[in-house]
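Participant: Just to be clear, the model below is a prediction. Sequence and coordinates:
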Amino acid sequence: MGDIYHHRARTLDGREVSLEDYRGKVLLIVNTASRCGFTPQFTGLEALHRQFADKGFAVLGFPCNQFANQEPLDEAGIARFCQTSYPVSFPMFAKIEVNGPGTHPLWAQLKEEAPGLLGSRAVKWNFTKFLVNRQGQPVERFAPTVRPEDIAPKIAKLL
């Protein structure tokens, strides 16, 4: 499929953004939710973002409500939550679907090129993470249980 830069996504404030804007950066792309047991990972994701941003790294958050309705908020509510509960400075995008017929095209590519355990394609839960290299190619998938800080050495290696 090539790189991810041909995809577009809408931000929480409704702007259409091309992933071309992230060309040359190492990315950690994550499906998020505000009412999940893994929601405290926002702290670790923000720490990674701050630690490596000046070296060409970014976290991209994509809220998703496909797992036990754990993201019930609308875009404005998600933005408020991310600012008040976990002061998030990394880009957050509008709610998307990561599985099924409405899967966002970016996520279809991520799942295809970085399959999960035993080659599974479906995202199993919130806070599944995909590491993308500077060439825009997904290189690894991390389960929701993998803490952001545990991914830091792999990020550093790609930088």
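Facilitator: Perfect, I can see it now. Here the structure is a predicted model, which is why all the values come from computation and not from measurement.
Participant: For the rest of this, base every contact and every neighbour count on C-alpha atoms.
Facilitator: Fine.
Participant: List the residues that contact the closest residue to residue 90 other than its chain neighbours.
Facilitator: Of all residues not flanking residue 90 in the chain, residue 59 sits nearest, at 5.8 Å (C-alpha to C-alpha, 6 or more residues apart in numbering). Each residue near residue 59 by C-alpha atoms under 8 Å, 6 or more residues apart in numbering is listed here: 27, 28, 29, 30, 45, 46, 48, 49, 90, 91.
Participant: dropping in the other structure now:
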Amino acid sequence: MTVLDAPITLLDGTQTTLGAITAGRPALLVNVASQCGLTPQYTALEQLHETYAGRGFTVIGLPCNQFGGQELGTSGEIADFCSLTYGVTFPMTEKVDVNGDERHPVYTALVDAPDEDCESGDVQWNFEKFLIAGDGTVVSRFRPAVTPDDERVVAAVEAVTSGS
């Protein structure tokens, strides 16, 4: 099974796969949380999504409550918060575990990818980012402190969407 084959449920309860969401397009997968010091990254994530959507790119938010209990809401509360507070229009899934025994299959496929320091393994905190190509290959991994508008993220998105 590839990352694209992994079953996932959207915030509205729709059961799908990551491949159905991306439809063969590149995407930035981000474990998000509504009550984190990094939550303002939603603004730059939405801007990245809007800027590159015309090239077939999407951001996908995967809420997670594993780091400091910072995603406590229901799916409806998460959807309302993201939409009303940050104007989020990109797809969002139900809460998932990114580490541990209950790690979601999407993250089982992602955590082997190294970051720019050649380190792989568990997700470190909220807002860790994985850029995947349309075929599900992990192109880049950015740790939480690297913001979505960082030149490294933008350059990686530009490179993966340049043929679109």
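Facilitator: Here it is on my side, so go on. These numbers come from a predicted model, not from an experiment.
Participant: what about the residue nearest to residue 90 of the first structure, which SS state?
Facilitator: Reducing the assignment to helix, strand or coil with DSSP: H, G, I helix; E, B strand; the rest coil, the entry for residue 59 of the first structure is strand.
Participant: Let me know the distance separating it from residue 9 of the first structure.
Facilitator: Separation of residue 59 of the first structure from residue 9 of the first structure (C-alpha to C-alpha, to the nearest Å) stands at 14 Å.
Participant: Show me the strands in the second structure, by range?
Facilitator: Counting by DSSP state E, the second structure has strands at residues 7-9, 15-17, 27-32, 58-63, 129-132, 138-142.
Participant: Let's have those strands in a markdown table, adding distance to residue 85 of the second structure.
Facilitator: Below are the strands of the second structure laid out as a markdown table (distance: least, C-alpha to C-alpha, whole Å):
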| stretch | distance to residue 85 of the second structure |
| --- | --- |
| strand 7-9 | 22 |
| strand 15-17 | 26 |
| strand 27-32 | 14 |
| strand 58-63 | 15 |
| strand 129-132 | 21 |
| strand 138-142 | 24 |
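Participant: Relative to residue 1 of the second structure, which of the ones you listed is closest?
Facilitator: Using C-alpha to C-alpha as the measure, strand 7-9 is the one of these that comes nearest residue 1 of the second structure, at 10.3 Å.
Participant: So which elements touch the closest one?
Facilitator: Using 3 or more C-alpha pairs under 8 Å, 6 or more residues apart in numbering; DSSP states H and E as the contact criterion, the neighbours of strand 7-9 of the second structure among helices and strands are strand 15-17.
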